[in-house]
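> For reference, the sequence and a predicted model appear below.
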Amino acid sequence: MTLMKFITSALVTALVALSFSAHANPSHGRPNHSMHREKAELLVIGHRGASGYVPEHTLASYWLAIEQGADFVEPDLVSTKDGVLVARHENAIAIVNDDGSVREATTDVMSKPEFASRKTTKSIDGVSITGWFTEDFTLAELKTLRAKERLPALRVANTRFDGMFEIPTFEEILQLVDQANQRRNADAKTEGRSLRKVKPIGVYVETKHPTYFQGINLPLEEPLVQLIDRYGYKRADCRIFLQSFETANLRKLRSMTRV
């Protein structure tokens, strides 16, 4: 089963009554520079995907955002123990309070006895946090976990998806966007529309805690630039944005890529 078919099947099964929006106009990445000038283009950003409908930072969430008309999908990126970029709201994939109760969890790691010993306390950007962290797991280990709704009291309906979806890598997200753009191009050809008028879906990337990851020898910048280069995002007019709460990280990225 292809990636797109799997996601479609999973969502249709669990969201029987949800009708998806039609595709917007589609391809692979290049907005006109007028986007940054007086003829500014209004952009719809799928922040963490369609997080109001499906647990955030899953391929299903990004895919649904695209189906609902998002111009860009927005993944938060952190690193695994073996240096692979994955999408999570934070590097802490489960956080516990002092009494052991759950404060926040984006995975089912707490239900895995084989990973009980990975619980630890760390200082992340000056904040003491007790829980489980992506940088203590290899990608293969993270792939045994499943995503959970981060805000179950707020997004109650999303909890029906707990345990359904994997933690996606950044490369898998780029592949999903590429597949969606290819589909848009194919639809345009079938309908006799010019590909020049097809608006591609873009990627709005946020690096999380880059200074922290640099300090533990898991820099985010190198694997990020390698992947966006590989998938064709090499110029300033490509359909991609890089964002961070840290300016040093952005300055470094500016010296490494032309996007």
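Here it is on my side, so go on.
> can we go C-alpha only for contacts and neighbour counts from here?
Noted.
> Just the terminal-to-terminal distance for stretch 143-151.
22 Å (Cα to Cα, to the nearest Å).
> for stretch 112-130, same thing?
Stretch 112-130 has an end-to-end distance of 17 Å (criterion: Cα to Cα).
> now do stretch 205-214
Terminal-residue distance, stretch 205-214 (Cα to Cα): 18 Å.
> what do you get for stretch 148-168?
OK, stretch 148-168 end separation, Cα to Cα: 13 Å.
> now stretch 86-96
End to end - Cα to Cα - stretch 86-96 spans 22 Å.
> and residue 46, what is it in contact with?
Residues in contact with residue 46, defined by Cα atoms under 8 Å, 6 or more residues apart in numbering, are 62, 65, 66, 70, 71, 72, 73, 74.
> swap in residue 58?
49, 87, 147, 165, 166, 167, 168.
> And for the closest residue to residue 209 other than its chain neighbours, the neighbour number?
Excluding its sequence neighbours, the residue lying closest to residue 209 (Cα to Cα, 6 or more residues apart in numbering) is residue 125, at 7.2 Å. Other residues within reach of residue 125, judged by other Cα atoms under 10 Å, total 10.
> Check residue 96 too.
Residue 96 has 18 nearby residues by other Cα under 10 Å.
> Leaving out sequence neighbours, find the closest residue to it.
residue 102 (4.5 Å).
> I'd guessed that neighbour sits against residue 95; true?
Yes - counting by Cα atoms under 8 Å, residue 95 is a contact partner of residue 102 at 6.2 Å.
> Same drill for these two, tell me which one is more crowded.
When residue 102 is set against residue 95 and neighbours are counted by other Cα under 10 Å, the residue ahead is residue 95, at 22 against 13.
> where does the more buried one sit relative to residue 129, distance-wise?
Taking Cα to Cα, one finds residue 95 at 7 Å from residue 129.
> again with residue 65
Counting by Cα to Cα - residue 65 and residue 129 are separated by 31 Å.
> which parts of the lengthiest helix in the chain are buried?
Ranked by number of residues, the top helix in the chain under DSSP state H is helix 170-190. Using 16 or more other Cα atoms under 10 Å as the test for burial, helix 170-190 gives 170-171, 173-174, 176-182, 184-188.
> for comparison:
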Amino acid sequence: MPFVIGHRGASGERPEHTLAAYALAFDQGADFVEPDVVPTKDGHLVARHENEISGTTDVADHPEFAVRRTTKTIAGHTLTGWFTEDFTLAELKTLRARERLPQLRPANTAYRDEPIVTLDELIAYARDRGRGVVAEIKHSSYFASIGLPIEQTLVATFARNGWTRRDDPVWIESFEVGNLKALRSATNLKLVQLLEEKGAPADGGAESYAAMTTPGGLRTIAGYADAIGPAKALIVPRDPDGRSLPPTSLVDDAHAAGLKVIPWTFRAENLFLPAELRTGPDPRTHGRGADELRMFASAGVDGLFTDFPGEAVKAFSPPF
């Protein structure tokens, strides 16, 4: 059975990257939870989907922070809002998380008193629950360029909490390449090269993600990482009508290179499912997500990221 990672916690049922979401993921049987990791102005690591937080916190409701609204260019995208690197941890702790997709997941808007979670707090909670953490480094090159590199602090945070060994329940992942190569000589913790369906790593570490998924590209990745984390479409593509096509050879090719395969992201709503697994016309309705999960399990993936870890655990239970 593939291991189950609660993507930002059980983010289909609680606001993402909150203790409520992480707790529910573990309650539902997730083996790991996944925080996206960004730094504060004073060098602490917190769990947020992006460093721009206007859509995931109530920062706009705090007049004391109005002057911090600004525009920045990050990974080639121009964004206007509030950014974690402009706040101390104490200031971020005065904010409350908000549901990122309120129209799709309106029930999650009821959870309005969840604070911002630090990586230290999440690790301590995961250890208490006997579970693991899969930490994604966000925008490595950008944060290094402004004097807030994440990697050394991330490794030190895990070490401070007793996780330093290869067999500890920890994975560190990134869409960039150079930071993973540097981490290979700095830590024994397991590393994951994340792969988008299109484009190329922001740090220029490879010509394209497509080149990285060839047998030769996968052998290169195996020189510094333990697994790949590909977008689902790199394993099961879809036709122009949104229907699933036969699987590619990526899983077999990655296994041949000695890499595990951990695709992302599985969601239960019709909006995210292939056309043949949708139920009715409402994009919010849950379709046959269990069938998609089992499709990927049959393709041989080793683990997966899901917003609904409880559904994944159920889908992989006997008589699967």
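That came through fine. These numbers come from a predicted model, not from an experiment.
> Let me know the closest of the buried residues of helix 170-190 of structure 1 to residue 45 of structure 1.
residue 177 (13.5 Å; Cα to Cα).
> How many neighbouring residues does the closest residue in space to the closest one that isn't next to it in sequence have?
Residue nearest to residue 177 of structure 1 in three dimensions, not counting chain neighbours: residue 201, with 6.7 Å by Cα to Cα, 6+ apart. By other Cα under 10 Å, the residues close to residue 201 of structure 1 number 27.
> repeat for residue 225 of structure 1
Residue 225 of structure 1 has 17 neighbours, counted by other Cα under 10 Å.
> cool, and residue 58 of structure 2?
So residue 58 of structure 2, with other Cα under 10 Å, has 16 neighbours.
> pretty sure it contacts residue 99?
No - applying Cα under 8 Å as the test, residue 58 of structure 2 and residue 99 come out as separate, 10.0 Å apart.
> Spatially nearest residue to the alignment partner in structure 1 of residue 179 of structure 2, not counting backbone neighbours?
Counting by TM-score structural alignment, residue 179 of structure 2 lines up with residue 249 in structure 1. Closest residue to residue 249 of structure 1 apart from its sequence neighbours, by Cα to Cα, 6+ apart: residue 210 at 6.4 Å.
> any idea how far the one you found lies from residue 161 of structure 1?
Residue 210 of structure 1 is 30 Å from residue 161 of structure 1, by Cα to Cα.
> For the stretch 151-259 of structure 1, which segments count as strands?
202-207, 240-244 (DSSP state E, counting those that start in this stretch).
> what angle sits between the first one and strand 240-244?
Going back to what we said before, that points to strand 202-207 of structure 1. Relative orientation of strand 202-207 of structure 1 versus strand 240-244 (axes from the mean of the first three to the mean of the last three Cα atoms, to 10 degrees): 20 degrees.
> those helices in structure 1, which residues are they?
3-14, 59-67, 139-142, 170-190, 210-215, 221-230, 247-256.
> So which of the ones you listed is nearest residue 236 of structure 1?
helix 247-256 (10.6 Å).
> Average offset of that closest one relative to structure 2?
Mean deviation of helix 247-256 of structure 1 relative to structure 2 after superposition (mean Cα distance after the TM-score superposition for structure 1): 1.2 Å.
> How far away from the center of its chain is that helix?
Relative to its chain's centre, helix 247-256 of structure 1 lies at 20 Å (Cα atoms, centre = their mean, to the nearest Å).
> quick one: contacts of it?
Here helix 247-256 of structure 1 has contacts from 210, 211, 221, 225, 242, 243, 244, using Cα under 8 Å, 6+ apart.
> Give the burial count for residue 27 of structure 2, as a bare number.
Using other Cα under 10 Å: residue 27 of structure 2 sits among 13 other residues.
> To which residue of structure 1 is it aligned?
That one, residue 27 of structure 2, aligns with residue 67 by TM-score structural alignment.
> how near is that match to residue 73 of structure 1?
With Cα to Cα as the criterion, residue 67 of structure 1 and residue 73 of structure 1 are 11 Å apart.
> Would you enumerate the residues in contact with the closest residue to residue 241 of structure 1 other than its chain neighbours?
Leaving out its chain neighbours, the residue that sits closest to residue 241 of structure 1 by Cα to Cα, 6+ apart is residue 204, at 4.7 Å. Neighbour list for residue 204 of structure 1: 45, 72, 73, 74, 75, 240, 241, 242, 243 [criterion: Cα under 8 Å, 6+ apart].
> if you set the cut-off to 10 Å instead, what comes out?
Residues counted as contacts of residue 204 of structure 1 (Cα atoms under 10 Å, 6 or more residues apart in numbering) are 45-48, 71-76, 239-243.
> Excluding chain neighbours, what is closest to the counterpart of residue 144 of structure 1 in structure 2?
If you follow residue 144 of structure 1 across to structure 2 using TM-score structural alignment, you land on residue 94. Leaving aside its sequence neighbours, residue 94 of structure 2 sits nearest to residue 115 (Cα to Cα, 6+ apart; 7.6 Å).
> Would you mind finding the match for the one you found in structure 1?
For residue 115 of structure 2, the residue aligned by TM-score structural alignment is residue 166.
> mind listing what that match touches?
So residue 166 of structure 1 contacts 57, 58, 59, 60, 107, 142, 143, 144, 145, 146, 147, 148 (Cα under 10 Å, 6+ apart).
> what do you get if the cut-off is 7 Å, keeping everything else the same?
58, 143, 145, 146, 147 (Cα atoms under 7 Å, 6 or more residues apart in numbering).
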